[in-house]
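> predicted structure and sequence below. I'll ask about it afterward.
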Amino acid sequence: MMLPKGMFLSLDGLDGSGKSTQCRLLAEYLKSIGISVVSCQDPGSTEIGRDLRRIVLHHKGDLSRSCEANLFMAARAQMLTEIILPALDRGETVISDRYLLATMAYQGHGSGLDIPGLRQATLFAAGGLIPDLSFVLDISVATARGRLGANPDRLESRPHEYHERVRQGFLIEASRDTDRIVVVSAEASTEEVHTAVLSAFKTWRALHELA
């Protein structure tokens, strides 16, 4: 794969961490300084992604762990082809609400799928493309669940212990690549989290402009 021209950023974390809000705020900031931004949701930004999202999050029957993981990866592969790569090739910045870290945390550490095998599969489905900079919004399970609505989906409905494994999974994955993955506490206010995200982004950008 040829190297893309634009920046690729992702934000991840537990449901209830505020990642979607932070994606929007980061996009607004980048646009305010003249950077063209394409925002996407993983899964859900393509027609196929929306169909697969409905199955994974709202299917009434059982889904095997591997089926669930493969549905997420299929949606991501389509989003990569339809949205991410074309935008990067145009020199635009892409901000993804979830990406590879979500699969590793939820289906790997949370559901217990083989971590090395899953890592290889996620990279294959993504064509080897990883974000230039990723944020993990870290938050306690209790706080995150307290922010969720009254009608949780399949994943949100799983027990506390599952979400604790997912949270630890995000932190473990972040610790493997500290130059590229920044952990930000999401326990603070929306404005404070946004300030921390912007600070980390500006530091990263300055370092890479000097490189």
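Noted; the coordinates are in hand.
> CA only for contacts and neighbour counts going forward, please
OK.
> give the buried residues for stretch 76-89.
Neighbour-count burial for stretch 76-89, counted by 16 or more other CA atoms under 10 Å, picks out R76, A77, Q78, M79, L80, I83, I84, L85, A87, L88.
> now swap in stretch 182-191 and tell me
Under 16+ other CA under 10 Å, the buried positions of stretch 182-191 are V182, V183, V184, S185, A186, E187.
> same check on stretch 88-99?
Result for stretch 88-99 [16+ other CA under 10 Å]: buried residues L88, G91, E92, T93, V94, I95, S96, D97, R98, Y99.
> TSV please, covering those and showing distance to W204 and secondary structure.
Shown next, in TSV, are the buried residues of stretch 88-99 (distance: CA to CA, whole Å; DSSP: H, G, I helix; E, B strand; the rest coil):
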residue	distance to W204	secondary structure
L88	18	helix
G91	18	coil
E92	18	coil
T93	15	strand
V94	16	strand
I95	15	strand
S96	17	strand
D97	19	strand
R98	20	coil
Y99	19	coil
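> pasting the second one now:
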Amino acid sequence: MTTRGRFITFEGIDGSGKSTQARLLAEALRAQGRDVVLTREPGGSPGAEEIRRLVLEGDPDRWSAETEILLFTAARRDHLERTINPALTAGQVVVCDRFADSTRMYQGLSRGDLRALVDQLHDLMIGRDPDLTILIDMDPDLGLSRAKGRQGHEERFEDFGLELQLRMREGFLALAAEFPHRFRVIDGARPIETVAADVLSLVEPALP
């Protein structure tokens, strides 16, 4: 009989360093001998990766917020069915770069008063929240400069500008206050190794 795994997510504004911290956590846990699945959203399964290209590339006004909610929910459902749930059933630790909280913020809050719609679709089609969510907090000016400095092709949301990032930071901190049982907030403006050590110290007590 398998032991239920643990589902850990990372959230934060663009450029906060959450992707790096998710990777470092997965590496640290694997070094302890744990079976870890490192994944991301949108993406994490073949179908969801196809949707990722639709929502993260192109002009900022390519999709309405309502359409984005449907696309992200479809990607998340496929990710859940094909990657997350099987890993958790097998007793693995799933470390995910973004999950439903990002949709609550980017589409549900920042681009219209659609939070209720996001939550309704989440309850209907996803029905799972993380066991632990690490919010990497970051000054939006610094985060946006980091994100734009990557010079990648997935910059559709960064192209909305600083105002969006300011609203996102406020929204994420409010979300952490709304769900204090699963959110932990970490200052991401410090050296990467310092942040990683703090992340590990928060995650270890939550693991079986």
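On my side now, so go ahead. Bear in mind the structure is a predicted one, so any value in this text is a computation, not a measurement.
> re earlier: what's the farthest-apart pair in the buried residues of stretch 88-99 of the first structure?
Across the buried residues of stretch 88-99 of the first structure, the longest distance by CA to CA is 20.9 Å; it joins G91 and R98.
> among the buried residues of stretch 182-191 of the first structure, which ones are in strands?
V182, V183, V184, S185 (DSSP state E).
> can I get those in CSV including distance to L71 of the first structure?
What follows is these, written out as CSV (distance: CA to CA, whole Å):
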residue, distance to L71 of the first structure
V182, 27
V183, 27
V184, 28
S185, 29
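> excluding covalently adjacent residues, which one is nearest to L109 of the second structure?
Distances taken as CA to CA, 6 or more residues apart in numbering put R115 closest to L109 of the second structure, at 5.9 Å, once the chain neighbours are dropped.
> what's the neighbour count on that neighbour?
R115 of the second structure has 18 neighbours, counted by other CA atoms under 10 Å.
> isn't it up against D101?
No: with contacts counted by CA atoms under 8 Å, R115 of the second structure stays clear of D101, the gap being 10.3 Å.
> L29 of the second structure: which element?
Here L29 of the second structure is covered by helix 18-31, with elements defined by DSSP states H and E.
> which residue in the first structure aligns with S201 of the second structure?
In the first structure, the residue equivalent to S201 of the second structure is S199, according to TM-score structural alignment.
> tell me how far the residue sitting nearest the centre point of the first structure lies from P131 of the first structure.
Nearest to the geometric centre of the first structure sits R98, at 1.8 Å (CA atoms, centre = their mean). Between R98 of the first structure and P131 of the first structure the distance, using CA to CA, to the nearest Å, works out to 11 Å.
> mutual contacts of the two, please.
By CA atoms under 8 Å, 6 or more residues apart in numbering, R98 of the first structure and P131 have these common neighbours: S10.
> burial count for Q22 of the first structure?
So Q22 of the first structure, with other CA under 10 Å, has 24 neighbours.
> can I assume it is in contact with T195?
No: the criterion here is CA under 8 Å, and Q22 of the first structure misses it with T195 at 9.9 Å.
> what does the residue nearest to the centre of the first structure correspond to in the second structure?
Under the alignment by TM-score structural alignment, R98 of the first structure pairs with R98 in the second structure.
> same for the longest helix that the first structure contains, what does it pack against?
Longest helix of the first structure, by residue count under DSSP state H: helix 190-210. Applying 3 or more CA pairs under 8 Å, 6 or more residues apart in numbering; DSSP states H and E, one finds that helix 190-210 of the first structure contacts helix 19-32, strand 133-138, strand 181-185.
> save these as CSV, and put in distance to L63 of the first structure too.
Conversion of these to CSV gives the following (distance: least, CA to CA, whole Å):
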stretch, distance to L63 of the first structure
helix 19-32, 26
strand 133-138, 27
strand 181-185, 30
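> three-state assignment of the equivalent of E163 of the second structure over in the first structure?
Aligning on TM-score structural alignment places E163 of the second structure opposite E161 in the first structure. What DSSP: H, G, I helix; E, B strand; the rest coil gives for E161 of the first structure is helix.
> what number of residues lie near E161 of the first structure?
11.
> how much space is there between it and G61 of the first structure?
E161 of the first structure is 22 Å from G61 of the first structure, by CA to CA.
> equivalent analysis for D138 of the first structure, please.
From D138 of the first structure to G61 of the first structure the distance is 31 Å (CA to CA).
> the more surrounded of these two?
Shown here are D138 of the first structure and G61; by other CA under 10 Å, D138 has more neighbours (22 against 7).
> now do the contacts for the closest residue to that one other than its chain neighbours.
The shortest distance from D138 of the first structure to any residue other than its chain neighbours is 4.9 Å, reached at S185 (CA to CA, 6+ apart). Taking CA under 8 Å, 6+ apart as the criterion, S185 of the first structure is in contact with L137, D138, I139, V193.
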